[in-house]
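Q: Predicted model and sequence below, questions to follow.
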Amino acid sequence: MAGPVDPRLLREARPAAAYLVLCVAVGLVTAVLVVLQAELVASAVARAVHGAGPGQVGGAVLALGAVLAARAGLSWLTESLAARTSAAVRARLRRRLLEHVLLLGPQRLARHRAGEVTTLATRGLDALDPWFARYLPQLPLAALVPALVGLRMLVADPLSGLVVAVTVPLVPLFMVLVGLATRERTRRRWRALERLGGHFADALGGLAELRAYGRSRGYADAVREVSERHRRETMGTLRVAFLSSLVLELVATLSVALVAVSIGLRLVHGSVDLETALLVLLLAPEAYLPLRRVGEQYHAAAEGAAALESAFAVLGEPLPEHGDRPAPRPGRIELQDVAVTYEGADGPALEGLSLVVEPGTVLGLVGPSGAGKSTVLGLLLATVRPTRGRVLVDGTDLADVPPDAWRRHVAWVPQRPRLVAGTVAENVALGTTAAAAEVAAAASAAQVDLPLDLVVGERGATLSAGQRRRVALARALLRDAPLLLLDEPSEDLDDATEAQVLAALAAQAGGRTVVLVTHRRAALDLCDAVEVVVPPLATAGSAR
């Protein structure tokens, strides 16, 4: 974080700003109550020692009870608001993070591992709870209570007040030194946790492939190594945290001991009265207590601070620039001398491609693997931005249109469809509010030979590749979008099922513009035109 309170957090989360103001107000009231409590205890004890009766002490005792109740009430109020504010801010940041990730698109998001982003959006943002619940409320107390207590001690006994004034700054000084020592350790620990989450997510996602190629044991060793690295970083951070707590406790204890010895000697010699001595002895620990608690809570909140930095790093990724022109309905689509080079790639994925897709026609894209066929679909889906050239829809450049608005007119079946844990019907209707009859019709059109109430595993783990592809095709047909993008729609299907799916696709394609990538002859028979995409190294463009 840039400081005790990151200003970026206040900009992103308005509830945090209001909560911080409330913490300052509560801290001010608490500081007054701390002094008042010490005054009442010292007065009551001194009177009792000097022989005062219950009537003379009773008022102070009742007032003391009211002060204690007020402090308890303020503590409850702070914790209650901390829990609510923490939940609100985490929900807002999580929503902002997910929205930003979606707007970034796969091209710019490629620099972040999916598992790391998942860890950040779940475990990472949850680590903000200690920051809000314990660390943030202590900050105003650490600033206000020592100042007010020290001032009252200076008035009551200048020598004791001077000791506190000299020693109190030592605590934050040591805290700064400890913070500098632990900040990098905490960051390393958080990065280790992100890597662990990324490795684990990758392992779960590719478990079938790892087992098929006999690499599951090797990858398990890699996950174990990353886990061990995270354990070492965690233990190192905890070691520094315990040592720093010892240092802070030692400084505070020695400082209070100096005050106690000084006031005790002077009390024995009669230069200080009992009530003043009691007041100073009661206030001295209170001057250091908030600072010690800040030091303790800093380590509990450090992981949240590191996660927050990672979240702001993702939120700081610049979004692809686009205009605000209304999205046209898919009509005549034209790619003009388009080139695409992905970030970090050695060469272009697409170079000098020009093609035209007439409305209501079916265009097939063929070519060897790596030629850029899926990149063409990405351009039409507006998830990939051309490095050079333009993508026009009825004369409107897609760069001038908000991607979300354009995608409302597009349905897409990727080469590797993603399904979620749930029923087949829920997967078909994903992202829509379609009625059950519409879902059933789309599933029937896509030849989905599964009960709609069948529960499938995460990523469709319980289905075959062909079944997953048909569910994804049903999802695309249900959208009833005027532009349909299909990446290998009949791959993993046997000849009979392929014929049924393609027949259904031909029936559903009427009036729609369809662009499909395929290597299958039967799918090419559906096409009104075929575009051969040639690898960029082979030619500067593409050939028909």
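A: All right, it came through fine.
Q: contacts, neighbours, all on C-alpha from now
A: Fine.
Q: for the strand or helix carrying Gly115, packing partners?
A: Element membership of Gly115, judged by DSSP states H and E, is helix 114-119. Packing partners of helix 114-119 (3 or more Cα pairs under 8 Å, 6 or more residues apart in numbering; DSSP states H and E): helix 170-205.
Q: The very next helix or strand once past the helix it packs on - contacts with which helices or strands?
A: Next in sequence after helix 170-205, counting helices and strands by DSSP H and E, comes helix 207-212. Judged by 3+ Cα pairs under 8 Å, 6+ apart, helix 207-212 is in contact with helix 216-268.
Q: So what angle separates the directions of the helix it packs on and helix 170-205?
A: Counting by axes from the mean of the first three to the mean of the last three Cα atoms, to 10 degrees, helix 216-268 points 160 degrees away from the direction of helix 170-205.
Q: just checking, next helix/strand downstream of helix 216-268?
A: Tracing the chain C-terminally past helix 216-268 and defining elements by DSSP H and E, one meets helix 274-315 next.
Q: From the chain's centroid, how far away is the next helix or strand after that following helix?
A: As assigned by DSSP H and E, the chain's next helix or strand after helix 274-315 is strand 333-340. How far strand 333-340 lies from its chain's middle: 35 Å, per Cα atoms, centre = their mean, to the nearest Å.
Q: Just the residues contacting strand 333-340, thanks.
A: Contacts to strand 333-340, defined as Cα atoms under 8 Å, 6 or more residues apart in numbering, come from residues 348-359, 375, 385-394, 541.
Q: And the residues you listed, which of them are buried?
A: With neighbours counted using 16 or more other Cα atoms under 10 Å, the contacts of strand 333-340 contain these buried positions: 348-359, 375, 385-386, 389-393, 541.
Q: So which of these are in helices?
A: The helices, defined by DSSP state H, take in Thr375 from the buried ones among the contacts of strand 333-340.
Q: Please give me every residue in contact with the residue most central in space within the chain.
A: Central residue of the chain (Cα atoms, centre = their mean): Ala121, 3.0 Å from the mean position. Applying Cα under 8 Å, 6+ apart to Ala121 gives the contacts Arg94, Leu97, Leu98.
Q: Out of those residues, flag the one nearest to Val256.
A: When these are compared for distance to Val256 (Cα to Cα), Arg94 wins out at 44.3 Å.
Q: before we move on, what SS does the closest one have?
A: helix (DSSP: H, G, I helix; E, B strand; the rest coil).
Q: quick one on the thing from earlier: residues in contact with the following helix or strand past the helix holding Gly115: which ones?
A: Proceeding N to C from helix 114-119, the next assigned helix or strand is helix 125-126, under DSSP H and E. With contact meaning Cα under 8 Å, 6+ apart, helix 125-126 is reached by Arg90, Leu93, Arg94, Gly304, Ala307, Leu308.
Q: The structure to be compared is supplied as follows:
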Amino acid sequence: MKPLDPRLLRYARAARGVFAAGGILGLLRTLAIIVWSWALAQLITIVVLPMIGAPTGRVAEGAFPTSDLWWVLLVAGAALLLRSAAAWGMDTVAARGAVRVKSQLRGAALDALDAASPEREDERSDAELATSLGRGLDALDGYFSGYVPQLILTAIATPLLILVLLLADPVSAITVIIVFPIIPVFMILIGFATQAVQDRQWAQLQHLSASFLDVVTGLATLKIFRREARQSARIARETEEYRSRTMTVLRVTFLSGFVLDLAGTFSIALVAVTVGTRLVNGEFPLGLGLFVLLLLPEVFIPIRQVGAAFHASTEGLSASTEVFELIERERRPLDAPIAGHPGAAAARTGLRFDAVEILRSGRPVSSPVSFSVAPGEVVALAGPSGAGKSTLLAGVLGFVAPARGRISGPADIAWSGQRPGLLQGSVAENVALGDPEPDDLLVARALSAAAIPELDPSTLLGAGGAGLSGGQAQRVGIARALYRAWRRDADVLLLDEPTSALDAETEAAVCRALRAEAEGGRGVLVVSHRRPVLESADRVVELTATPSGVHA
């Protein structure tokens, strides 16, 4: 967990503006602090010196006459206004920047998820992703509103104030330089402890989110088997564990704040004692001594507050680290890129697998596969479950990359997966998904070819395609693939178990539609274990796990 991750500036451009504007405002605020401390010291000196009579030694050295009280008071007021305005500006810039940064990080993460393979191997559930992109990134508000302004002040104000102290009183400045590193050392030590407890709390929150989603998803099954009470008890236990870990984080945060304040107080007291001793002995001007004492706390305030603010924003930092990892998880390119589309007037391109082997979690899912799908041909891919049939289609689509071998084919491919993946909206919108200018006639033709002509294209579906039976949803998915093939003049049509939920008569109609596509010049590759589909194909490629591989 880094106090400032460079990836934040890389993936959220708004963060650069926050730090740039914050730097300028921080510099103005620091200058205002210096002027305010000087003016206040002079005001006190002007008022106090006449009260103590004739001071001894250097106490009255450099003091202004009483007649200068008003213009010094004016300078103090101007400095105070500038300091307040700069502080307000830093808070405003940080708060608005947090909104833009969260939006940009969410957008980049969602783009990464959209561009990445749906065949994710990171084993992260949707609930964990939602927690990171929702609650997790929202926790960056505390990071930007509390931590970032203090970090900027620490980087700008602290060196500048120490330099001013060095010019005003070298003895005090050297003392500050000696004792100042104590606070960062405590911050580092406390930071390690905070990181450990925060990581455990964040992991528990994600586990709680995933468990709750699992219970909601399987609630009907739990009710049938009368197991809902047990799951309620489990959720209650995990909620209590999360509460306990949250209290641990808060306890460490409060203790860390106390330690940092204690270290800063001791450091300030050490310098104040030396200044006070010299003032009493008449070895130091009163105005300069007051200036040093007023400026001294401002040296330690940013570093003390940055530590406290850092501990308060660790949840957002933990979530942002996961988001950065999600963004950086690039989609793996195919070892052999698929060739470009030859165009409607040119001869169609088929699909070819040359000794293709795909790994999952470092293990091959099948033996090396070699076969081709020529234009005008229907090829069925068969084999036992887990033999790698769907994985080969994922390799064609670019969802996974072959560990060895080559996949070659056209750029435009129409595809229908095992799950139709329907969205809320009309049937026509689902069939023409991704088409900026849907063709209503082509939608109706696709539904008819998919053996569902009776379905009105204007029928509205609920979330996940609610409102259709499993067989109807499957045929809408087939219609979508056909629509894309016709609309984009795709050379190859891929279908994964397209008839698993269909009756024999409907299945025969779908097989006739696939044959019609092949007769039109397209290559058709269909994964299926259904006998009617295998019998309607020109060739059947049987996948096995034997070392000899598959050749067809």
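A: Cool, got the structure. Predicted model only: the values in this text are computed from it and were never measured.
Q: before we move on, back to that, the residue nearest to the centre of structure 1 maps to what in structure 2?
A: The equivalent of Ala121 of structure 1 in structure 2 is Leu133 (alignment by TM-score structural alignment).
Q: can you check Gly179 of structure 1 too?
A: Checking TM-score structural alignment: Gly179 of structure 1 goes with Gly191.
Q: just Leu493 of structure 1 next, same as before
A: Leu493 of structure 1 maps onto Leu502 in structure 2, with residues paired by TM-score structural alignment.
Q: Run a quick neighbour tally on that match.
A: Number of residues near Leu502 of structure 2 (other Cα atoms under 10 Å) recorded here: 16.
Q: average gap between stretch 93-102 of structure 2 and structure 1?
A: Overlaying structure 1 shows stretch 93-102 of structure 2 at a mean distance of 3.7 Å from the equivalent residues (mean Cα distance after the TM-score superposition for structure 1).
Q: Could you pull up the residues touching Leu43 of structure 2?
A: If a contact means Cα under 8 Å, 6+ apart, then Leu43 of structure 2 has Leu69, Val72, Leu73 as its contacts.
Q: Trace the second one over to structure 1, please.
A: Same thing as Val72 of structure 2. By TM-score structural alignment, Val72 of structure 2 lines up with Ala60 in structure 1.
Q: In a strand, that match, correct?
A: No - with three-state DSSP as the criterion, Ala60 of structure 1 is helix rather than part of a strand.
Q: Contact partners for it?
A: Leu40, Val41, Ser43, Ala44 are the contacts of Ala60 of structure 1 under Cα under 8 Å, 6+ apart.
Q: Next, the second one: secondary structure please.
A: Meaning Val41 of structure 1. What three-state DSSP gives for Val41 of structure 1 is helix.
Q: Between the contacts of Ala60 of structure 1, which sits nearest Thr253 of structure 1?
A: Closest to Thr253 of structure 1 out of the contacts of Ala60 of structure 1 is Val41 (21.7 Å), distances taken as Cα to Cα.
Q: State the distance from the closest residue to Asp126 of structure 2 other than its chain neighbours to Arg230 of structure 2.
A: In space, and not counting its chain neighbours, Asp126 of structure 2 is closest to Ala210: 7.7 Å by Cα to Cα, 6 or more residues apart in numbering. Using Cα to Cα, to the nearest Å, Ala210 of structure 2 is found at 16 Å from Arg230 of structure 2.
Q: neighbour count winner among the two?
A: Remark: of Ala210 of structure 2 and Arg230, Ala210 carries more neighbours, 20 against 11, as counted by other Cα under 10 Å.
Q: was I right about that one contacting Ala127?
A: Yes - between Ala210 of structure 2 and Ala127 there is a contact at 5.0 Å, judged by Cα atoms under 8 Å.
Q: ok, now which ones touch the residue nearest to Asp126 of structure 2?
A: Ser125, Asp126, Ala127, Glu128.
Q: between these, which is closest to Leu260 of structure 2?
A: Nearest to Leu260 of structure 2 among the contacts of Ala210 of structure 2, counting by Cα to Cα, is Glu128 at 34.2 Å.
Q: contacting residues for the closest residue to the closest one other than its chain neighbours?
A: Of all residues not flanking Glu128 of structure 2 in the chain, Gln206 sits nearest, at 5.2 Å (Cα to Cα, 6+ apart). Residues counted as contacts of Gln206 of structure 2 (Cα under 8 Å, 6+ apart) are Ala127, Glu128, Thr131.
Q: Looking at structure 1, name the residue matched to Gln206 of structure 2.
A: Using TM-score structural alignment, Gln206 of structure 2 pairs with Glu194 in structure 1.
Q: One more: Ala380 of structure 2?
A: In structure 1, Ala380 of structure 2 lines up with Gly364, judged by TM-score structural alignment.
Q: Check Leu397 of structure 2 too.
A: Counting by TM-score structural alignment, Leu397 of structure 2 lines up with Leu381 in structure 1.
Q: Same question for Gln418 of structure 2.
A: Checking TM-score structural alignment: Gln418 of structure 2 goes with Gln415.
Q: wait, isn't its match in contact with Glu488?
A: Yes - the pair Gln415 of structure 1 / Glu488 is scored as a contact, 5.8 Å apart, by Cα under 8 Å.
Q: So which of those two has more stuff around it?
A: Neighbours per residue (other Cα under 10 Å) separate Gln415 of structure 1 from Glu488, with Glu488 holding more: 20 against 17.
Q: dump the residue contacts of the more buried one.
A: Pro414, Gln415, Leu516, Val517, Thr518, His519.
Q: Can you tell me how far the residue mapped onto the fourth one from structure 2 is from Leu165 of structure 2?
A: Which is Val517 of structure 1. Taking TM-score structural alignment, the alignment pairs Val517 of structure 1 with Val527 from structure 2. Val527 of structure 2 sits 78 Å away from Leu165 of structure 2, going by Cα to Cα.
Q: One more: Gly340 of structure 2?
A: According to Cα to Cα, Gly340 of structure 2 and Leu165 of structure 2 sit 69 Å apart.
Q: who's more crowded, the two?
A: Leu165 (23 against 12).
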